[in-house]
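A.B. asks: My questions concern the predicted model and sequence given below.
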Amino acid sequence: MTAPVYRADPPEARRLVELDGVALIFHRSSGLTHIVAPPAPQILDALGEGPADSGALLNRLQRVYDFADSGDLAEALAARIDELEAAGLVWRT
């Protein structure tokens, strides 16, 4: 079984406003505003480069951010992707 590939609308399809450690994301196509915390905006930015499975997505994030030795990053990323998928900001292809 292959790993799911995730997609998100392009960056111009949403408006991001950061406030005191959280971000408001207005999703233009749905008309909904989502309140999210890091790393949700960063995951959406990484998916802005194009569709990716969780391994490729983690590699994109590691190019920009120094995660140090913070445990199971793949598991944490999967949980955040699931949350973004439930919110309708990310979907599987």
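C.D. replies: Okay, I see it. This one's a predicted model, so the numbers in the text were calculated from it and none came from an experiment.

A.B. asks: going forward, measure contacts and count neighbours with C-alpha atoms only.
C.D. replies: OK.

A.B. asks: do you know how far Ala74 is from Leu44?
C.D. replies: Using C-alpha to C-alpha, to the nearest Å, Ala74 is found at 16 Å from Leu44.

A.B. asks: Give me the more crowded residue out of the two.
C.D. replies: Leu44 (21 against 13; other C-alpha atoms under 10 Å).

A.B. asks: right, and that one touches Tyr6 too?
C.D. replies: No - Leu44 lies out of contact with Tyr6 (C-alpha atoms under 8 Å); the separation is 10.3 Å.

A.B. asks: what is in contact with the two at once?
C.D. replies: Common neighbours of Leu44 and Tyr6, using C-alpha atoms under 8 Å, 6 or more residues apart in numbering, are Val90.

A.B. asks: got another, please set it beside the one above:
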Amino acid sequence: MAGPIYIADAEGLRTVVLEGLTVLFHPRSGQTHIVAPPAPEILDVLCEGEADLDGLVARLRQRFDFDEAEGRAAIAARLSELEAAGLVRRS
């Protein structure tokens, strides 16, 4: 069974990269978030279209070289954090 489908809530999102971190201003919530990789990369990929965890890992592996098992765990953790911050939601 497929897991949840994730969607980026990035309309109007403004980003600034500062020394390896990314500052995100989310106009819908009025909040500013400071995130580290792979959070900005996850948001970039989700802005291309919704995806479940498997699809997201596959898209990110096309761009970056990482161990799939370790990467999957890190991506799942970042998805939870992005969801809690209101930057990602489930469809």
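C.D. replies: Received it, and whenever you're ready, just let me know what you need. Since the structure is predicted, the reported quantities are computational estimates derived from the model, not experimental observations.

A.B. asks: Please state their TM-score.
C.D. replies: Once superposed, chain against chain, the TM-score is 0.90 (TM-score structural alignment, normalised by the length of the second structure); 91 aligned residues with a C-alpha RMSD of 1.5 Å.

A.B. asks: Determine the longest helix present in the first structure.
C.D. replies: helix 73-86 (DSSP state H).

A.B. asks: Give me the range in the second structure that it lines up against.
C.D. replies: Aligned using TM-score structural alignment, helix 73-86 of the first structure spans residues 71-84 in the second structure.

A.B. asks: List the buried residues in that stretch.
C.D. replies: Buried residues in stretch 71-84 of the second structure, counting neighbours by 16 or more other C-alpha atoms under 10 Å, are found at Gly71, Arg72, Ile75, Arg78, Leu79, Leu82, Glu83.

A.B. asks: In JSON lines, list the residues you listed along with distance to Glu19 of the second structure.
C.D. replies: Output for the buried residues of stretch 71-84 of the second structure, formatted as JSON lines (distance: C-alpha to C-alpha, whole Å):
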{"residue": "Gly71", "distance to Glu19 of the second structure": "22"}
{"residue": "Arg72", "distance to Glu19 of the second structure": "25"}
{"residue": "Ile75", "distance to Glu19 of the second structure": "21"}
{"residue": "Arg78", "distance to Glu19 of the second structure": "20"}
{"residue": "Leu79", "distance to Glu19 of the second structure": "22"}
{"residue": "Leu82", "distance to Glu19 of the second structure": "20"}
{"residue": "Glu83", "distance to Glu19 of the second structure": "24"}
